[in-house]
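In: Show me the folded form of this:
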Amino acid sequence: MSLPIVHHPAFDARFDEAHRFPMSKFSRLAQILIEDDLAGPNGFYIPAPALPGWLQLAHDARYVDQVLSHSVPREIEKAIGFAVDASVALRSRTAVGGTVLTARLAMAEGLACNTAGGSHHANASGGAGFSVFNDVAVASHVLLADGDVGRILVIDCDVHQGDGTARIFAGDARVFTLSLHGEKNYPPVKARSDLDVPLPDRMGDDAYLEALLPAMKTAFERARPDIVFYNAGVDPHEDDRLGRLSLSDEGLAERDRRVLAYVRERDRPVACVIGGGYSRDIDRLARRHSIVHRVAREFV
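Out: This next block holds a predicted model:
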């Protein structure tokens, strides 16, 4: 069996190369997965853009309408970090659709990966931190609304706290949010996840991995999930522009391996999203993002 991987050309909204958000990494990641025969014999699974009704399960209807009509208020665009034009709106809807499809493939096959997703700073009322829509939150709500699952665990290993996801599911016992993140990194005001593991600057591989297992164990026991969403952000890497931690490529791979092994050994499906990663070297960054896809193939 090959690993199901979800991709859509619209994931890349074609930003100028000078933009501080490395948008072209999504296209390059897909190219690398094809070049290295990781995409499988039938290629990628191609998602449809998320329906407005899906988006409104996690976001206020007014904000959804603003994104779809390209009329997001300037202060929200400033918080997001870029203008929400037609290409960004399509990209955001398609990334959400990609995570919904990834989750459904994971439920069918046990494990699936998106080539986008992990926009975890978007909350119900608006976007922030390069996040327009919170794809994992929307996908979680879709699965719950459809009756496909009753309980969900979000394991968020992006270096930035998954504050939007935590706020969307605050008080919702069906979704357990675990966030391992840089203590002093963005966002400046943290939310309260169900379990937060704040990490000191410059933490390396061994200390990070030592913190990971007990957090997963506690979260899994408390969540009792039917499915796990895994945000495999690569911004904890030592060379990441926005990271402040010191993981190596090997450390990221071992992190992914331990997360996937823990969940799959307990016979739960895992839907992987790529999360954050920031570098001017797009090829190196995209290869870093491909680590989770490479590791995931060990479990199919």
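In: CA only for contacts and neighbour counts going forward, please
Out: Fine.
In: what's around the nearest residue to residue 293 once chain neighbours are set aside, how many residues?
Out: Spatially, and ignoring its direct neighbours in sequence, residue 293 is nearest to residue 113 (6.7 Å; C-alpha to C-alpha, 6 or more residues apart in numbering). By the criterion of other C-alpha atoms under 10 Å, residue 113 has 29 neighbours.
In: Downstream of the helix or strand harbouring residue 113, the next helix or strand is which one?
Out: Assigned by DSSP states H and E, residue 113 belongs to strand 111-114. Sequence order places helix 135-145 as the next helix or strand after strand 111-114, per DSSP H and E.
In: Can you list the neighbours in contact with that following helix?
Out: Under the contact criterion C-alpha atoms under 8 Å, 6 or more residues apart in numbering, helix 135-145 has outside partners 54-55, 57-58, 95-97, 99-100, 103, 117-120, 149-152, 165, 168-169, 175, 229.
In: Next: stretch 179-198.
Out: 155-164, 166-167, 170, 176-178, 199-201, 212, 215, 219, 243-245.
In: please give me the structure for this one as well, since I'd like to look at both together:
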Amino acid sequence: MLIAYDHIYVHPLPEGHRFPMDKYELIPLQLLREGVITPAHISSPAPLDEATILLTHDAAYWHKLKDQTLSDREQRRIGFTQSPALTQREITICQGTIDCALHALQHGVALNIAGGTHHAFADRGEGFCLLNDFAIAANYLLQQKKVKQALIIDLDVHQGNGSAALFAGKEQVFTFSMHGAGNYPFHKEVSDWDIPLQDGTDTSTYLQLLENALPILINRVQPDLVFYLSGVDILETDKFGRLKVTPQGCRQRDELVFSFLQQHGIPCAVAMGGGYSTNIKDIVNAHCNTFRAAAEIYD
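Out: Next comes the predicted model:
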């Protein structure tokens, strides 16, 4: 199992904006402490090259990120003040997701400590996302003929609007999003398959919907690779999620996905996505459960 992680994930934001970014530092420390992973599992990605970025994102937008010329309005839409460190962080995360996808194709599963930047569009960023790591990785693998068909399973509480728009009408990448109907983004794009959830959706309802959807997805798409966005903002403790999924239910979600894919021999590349519980221990434990589940199922 490969874990994409780099120290640049630890302090990517300007002073005063660190939480909840601390989770990127705490997750690997916890996993190492427990023995779920060893240092040999951890890989530090290099920054992504420009040619690969331009397979997905418009050149004009990329040059704004690179040259630090985003307008105030564009920065507000993203939610971050632009900085060279922030752009460097984003391209490192994206290369980490490519590395995970390549490793998963060979070994079954790989997980990015960060990633899941599914609100980024070809020509703009939104919702704390500058570049779309799953889209970049999928387009790279298709261009390199590493895969013919990819599937995005997006279980963050927020719809993957950027991913949906980027792959609209592109049959080689199927987008599936199960998300809060009344949550951000308030204007939803159209995924290949959306399952909107009402506020207060509980664990049993959530898991049943997912369990019903997985075989339909796999039979319909027949993917060579799945990109799995395992956001933990579905938790009942999340400040913004509005769902009522327990920590055990969140882990069962991961186990459902991994078990189903492993049984069908489908490689899986994972990105962490969101998590905004008041107590950072809840966030870290839920994310660590994703790694624990992957280690147990793909052992």
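In: just the buried members of the contacts of stretch 179-198 of structure 1?
Out: Using 16 or more other C-alpha atoms under 10 Å as the burial test, these include 155-164, 166-167, 170, 176-178, 199, 201, 212, 215, 219, 243-245 as buried.
In: In helices, which of the residues you listed appear?
Out: 163, 164, 166, 167, 212, 215, 219 (DSSP state H).
In: any chance of the residues you listed in TSV, with distance to residue 269 of structure 1 too?
Out: Listed next are these as TSV, based on distance: C-alpha to C-alpha, whole Å:
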residue	distance to residue 269 of structure 1
163	24
164	23
166	21
167	24
212	19
215	19
219	16
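In: can you pull the contacts of the residue nearest to residue 15 of structure 1 when sequence neighbours are not counted?
Out: Using C-alpha to C-alpha, 6+ apart and skipping the chain neighbours, the partner closest in space to residue 15 of structure 1 is residue 23 (6.0 Å). Contacts for residue 23 of structure 1 (C-alpha under 8 Å, 6+ apart) come out as 12, 13, 14, 15.
In: Ranking by neighbours, what's the top pick from the residues you listed?
Out: When the contacts of residue 23 of structure 1 are compared by neighbour count (other C-alpha under 10 Å), residue 12 ends up highest, at 21 neighbours.
In: how about it, what's its partner in structure 2?
Out: Under the alignment (TM-score structural alignment), residue 12 of structure 1 pairs with residue 10 of structure 2.
In: One more: residue 283 of structure 1?
Out: So, by TM-score structural alignment, residue 283 of structure 1 is matched to residue 281.
In: Against residue 23 of structure 2, how distant is its match?
Out: Computed as C-alpha to C-alpha, to the nearest Å, the residue 281 of structure 2 to residue 23 of structure 2 distance reads 9 Å.
In: what about the two, which has more around it?
Out: residue 23 (22 against 13).
In: The more buried one corresponds to which position in structure 1?
Out: Under TM-score structural alignment, residue 23 of structure 2 pairs with residue 25 in structure 1.
In: That match against residue 285, yeah?
Out: Yes: between residue 25 of structure 1 and residue 285 there is a contact at 6.9 Å, judged by C-alpha atoms under 8 Å.
In: what about the helices in structure 1?
Out: Counting by DSSP H, residue ranges of the helices within structure 1 are 25-35, 52-58, 61-68, 74-80, 86-109, 135-145, 163-168, 205-223, 249-265, 282-289, 291-296.
In: contacting residues around the counterpart of residue 111 of structure 2 in structure 1?
Out: Applying TM-score structural alignment, one finds that residue 111 of structure 2 aligns to residue 113 in structure 1. Residues in contact with residue 113 of structure 1 (C-alpha under 8 Å, 6+ apart) are 3, 4, 5, 6, 102, 271, 272, 273, 293, 296.
In: Which of those sits closest to residue 131 of structure 1?
Out: residue 273 (13.5 Å; C-alpha to C-alpha).
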